[in-house]
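Chemist: Here is the input, now give the coordinates:
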Amino acid sequence: MTRFRIRASAKDLVDRLVQVGWWLHSLRWCIGAAIALAVGAGLGQWVDDKNWNFLADPAIEPWCQYTIAAAVVWVILSATKHAWHPDAVVSSKDEQMLLTQLALSARSIADAKGKPIHTRRQFVRGELAIHMVNALSRVYSKVPDVRTIIYEMSTEQDEMWPVQHAGERRPSGKFTLQDKRGEEAIKFVLTDKGAKLEEDVKKNTGGSWSGKGEGYRTYIAAPVVSSSGFHGMITIDAPNPGDLTQHDKRVIDLAANILSVGFSHIKK
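Modeler: Down below sits the predicted model:
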């Protein structure tokens, strides 16, 4: 009961923060519109008079002060928008939800450690992988047509195939050393340099693996690697440049680290 009340209180707090965010968002736009009108009126007067002498009129002095004060408030609201904007509040809530899901995944891995190898393999490739892709899809549900895929690498390190995925579109297939794209994807895992954000597949000219771009213009990929070996990678694909950012790389990296622990437990 106490846990339920805490969760309910947290939800109420988030809802109130969202409401405050929308109020500040509306206030910022209203102030901006008022400033634009004041500046427009001043420019109109300047066009008529061809000088700025009207600013010395005591009758409009208070309005000049109001405009300056409004401009200061607008600048402050704009500079702090990342903290109070409703989207930022919701994003923070979603990230906390993902962290909770990842913590549950880590606990499930620990619980499965003492079980037979075939049971652990079924758990990692099934329950854990499904839980991971679904958790990421829920967090990024606001991104249209988002897709998450977990790939597993062969023991010979010559191919990777999809283990689980979430999203409307199915994976395009496995990666092999038989083509340049597959070779670059496998090389990406073997070099193990952390998560990679491809901001726009169509603008990639560096010759590195950049996806097929079939309906997806941007993606993040992270290698799933541990001291036990190279296990594969996890990717999240989105249709439009800007749907995924540098901030999201940390999220995918964290998911990859959790998966690496799980896959390390199914190695002989």
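Chemist: going forward, measure contacts and count neighbours with C-alpha atoms only.
Modeler: Noted.
Chemist: Where does residue 211 sit: helix, strand or coil?
Modeler: With DSSP: H, G, I helix; E, B strand; the rest coil as the basis, residue 211 sits in coil.
Chemist: so who does the nearest residue to it once chain neighbours are set aside touch?
Modeler: Distances taken as Cα to Cα, 6 or more residues apart in numbering put residue 201 closest to residue 211, at 6.9 Å, once the chain neighbours are dropped. When contacts are counted by Cα atoms under 8 Å, 6 or more residues apart in numbering, residue 201 touches 210-213, 216-218.
Chemist: want to put them side by side, so please do this one too:
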Amino acid sequence: MVGDNGDDSSRSIAEALHAGLDWCFNKLAWLPVTLVIVLNGLGGLFAILAGFAPVKDRPVNVAIAVAAVVLAGILSALIERERRHSESVRTREGATAQLAVTEAVLPVLALVGKMASEPSNRRAVPFEKTVSHVLQSKAVLFPGVKDVRMVVYRVEIDGPRKRLVVEDSAGRRRDKPEPFVAGDGGRGDAAFEWLSGGKPKFVPNTAAEYDKAWKGSGRGYRTYISVPILVKDEAFGMLTVDAPTPGDLDETDVPLVEVLAGLLAVGYRLRSR
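Modeler: This is a model prediction of the structure:
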């Protein structure tokens, strides 16, 4: 048991050091290197002072000088380790982004191109395939997120009434997405007002969402991204991604969702002609 506690303590210290260095690199990138310089300087200073200090004080000065140099060496090693770790993370992130573009975006782009080459009366099938490929891309874009859901909404106009209805969806079938109805005095009006603005909406945690009118059903999700599907001022719908746990989605997911929404907008425009 003593050995286990010692291992746990060592791991805790290592994790704390790693977390501290992560924070330094993210928030205070200058601090670790500066500390190394300061420690080396202190080591040199106390080494010099040891030569001038009384004999009885020399061991203390030498000890301080050695400790400073050793700490500088340890910190330098940790900085190098963190640098290599960061480079490894960036490499993995780059590979993931390349995979997302290759497997998620390029097939959709090819289908939109096929739609453009077809006469208007033969665009329905490639359009359906376009929507299907967009929804299937969730497996590539969010591989580690359990119960993530993507929904394609389209604008449906029936006389004076406007609604955002579900074109298709993928993931978490037990929570059926509901339409947004303009003129309801709540979430429908908020959705259509947002849609005309053309900007994506990312909510990290619905519990902290201050726009009460915008809130959806909230069933099965606590974080979401919504992106308008529009060409210039013409809104065709919206693409949403939602997930059960805050942190499942982040700001880095928004650009690719925007790309897919843009391709869907072109698809809707081609289908409507």
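Chemist: Overlay them and tell me the TM-score.
Modeler: The TM-score (TM-score structural alignment, normalised by the length of the first structure) is 0.70; 220 aligned residues with a Cα RMSD of 3.1 Å.
Chemist: What's the residue nearest to residue 211 of the first structure aligned with over in the second structure?
Modeler: Under the alignment defined by TM-score structural alignment, residue 201 of the first structure corresponds to residue 206 in the second structure.
Chemist: what does residue 220 of the first structure give?
Modeler: In the second structure, the residue matched to residue 220 of the first structure (TM-score structural alignment) is residue 225.
Chemist: What number of residues are in the vicinity of residue 257 of the second structure?
Modeler: 25 (other Cα atoms under 10 Å).
Chemist: For residue 263 of the second structure, see how far away it is.
Modeler: Distance of residue 257 of the second structure to residue 263 of the second structure, computed by Cα to Cα, to the nearest Å: 10 Å.
Chemist: Secondary structure element holding the match of residue 220 of the first structure?
Modeler: Secondary-structure assignment from DSSP states H and E places residue 225 of the second structure in strand 223-231.
Chemist: Pull up the aligned stretch in the first structure for the helix or strand just after that strand.
Modeler: Next helix or strand after strand 223-231 of the second structure toward the C-terminus (DSSP H and E): strand 234-243. The aligned range for strand 234-243 of the second structure in the first structure is 229-238, by TM-score structural alignment.
Chemist: compared with the second structure, how much does that stretch deviate?
Modeler: Here stretch 229-238 of the first structure, set against the second structure after superposition, deviates by a mean of 0.8 Å using mean Cα distance after the TM-score superposition for the first structure.
Chemist: now what about that stretch, what contacts it?
Modeler: Contact with stretch 229-238 of the first structure is made by 143-154, 157, 160, 189-190, 216-225, 244, 252, 256, 260, 263-264, as judged by Cα under 8 Å, 6+ apart.
Chemist: Equivalent analysis for stretch 150-169 of the second structure, please.
Modeler: Residues contacting stretch 150-169 of the second structure (Cα under 8 Å, 6+ apart): 131-132, 135, 138, 149, 170-171, 177-183, 188, 235-242.
Chemist: Show me how to select, in PyMOL, the buried members of these.
Modeler: In PyMOL, this line selects whichever of the contacts of stretch 150-169 of the second structure come out buried by 16 or more other Cα atoms under 10 Å:
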select buried, resi 131+132+135+138+149+170+171+177+179+180+181+182+188+235+236+237+238+239+240+241+242
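Chemist: How much space separates residue 40 of the first structure from residue 77 of the first structure?
Modeler: Residue 40 of the first structure is 22 Å from residue 77 of the first structure, by Cα to Cα.
Chemist: The two - which one has more neighbours?
Modeler: residue 77 (19 against 12).
Chemist: which element is that one on?
Modeler: Using DSSP H and E, residue 77 of the first structure falls within helix 61-79.
Chemist: Ok, residue 173 of the first structure next?
Modeler: Residue 173 of the first structure belongs to no helix or strand, assigned by DSSP H and E.
Chemist: In the second structure, what residue corresponds to it?
Modeler: In the second structure, residue 173 of the first structure lands on residue 178 (TM-score structural alignment).
Chemist: Alignment lookup: residue 263 of the first structure to the second structure.
Modeler: Superposed on the second structure with TM-score structural alignment, residue 263 of the first structure falls opposite residue 268.
Chemist: Contact partners for its match?
Modeler: For residue 268 of the second structure, the contacting residues are 127, 236, by Cα under 8 Å, 6+ apart.
Chemist: let's see it at 10 Å
Modeler: The contact partners of residue 268 of the second structure, taken as Cα atoms under 10 Å, 6 or more residues apart in numbering, are 112, 123-124, 127, 130-131, 154, 229-231, 235-237, 262.
Chemist: what inclination does the helix or strand encompassing it have with respect to strand 223-231?
Modeler: Assessed by DSSP H and E, residue 268 of the second structure sits inside helix 254-272. Angle of helix 254-272 of the second structure versus strand 223-231, following axes from the mean of the first three to the mean of the last three Cα atoms, to 10 degrees, is 40 degrees.
Chemist: Next secondary structure element downstream of the helix or strand hosting residue 6 of the second structure?
Modeler: Here residue 6 of the second structure sits within helix 2-27, counting by DSSP H and E. Next helix or strand after helix 2-27 of the second structure toward the C-terminus (DSSP H and E): helix 31-52.
Chemist: which helices and strands sit right next to that next one?
Modeler: Packing partners of helix 31-52 of the second structure (3 or more Cα pairs under 10 Å, 6 or more residues apart in numbering; DSSP states H and E): helix 2-27, helix 58-100.
Chemist: what stretch of the first structure does that helix fall on?
Modeler: Under the alignment (TM-score structural alignment), helix 31-52 of the second structure falls on nothing in the first structure.
Chemist: and residue 184 of the second structure, which of the three is it?
Modeler: Counting by three-state DSSP, the backbone at residue 184 of the second structure sits in coil.
Chemist: Return the residues in contact with it.
Modeler: The contact partners of residue 184 of the second structure, by Cα under 10 Å, 6+ apart, come to residue 190.
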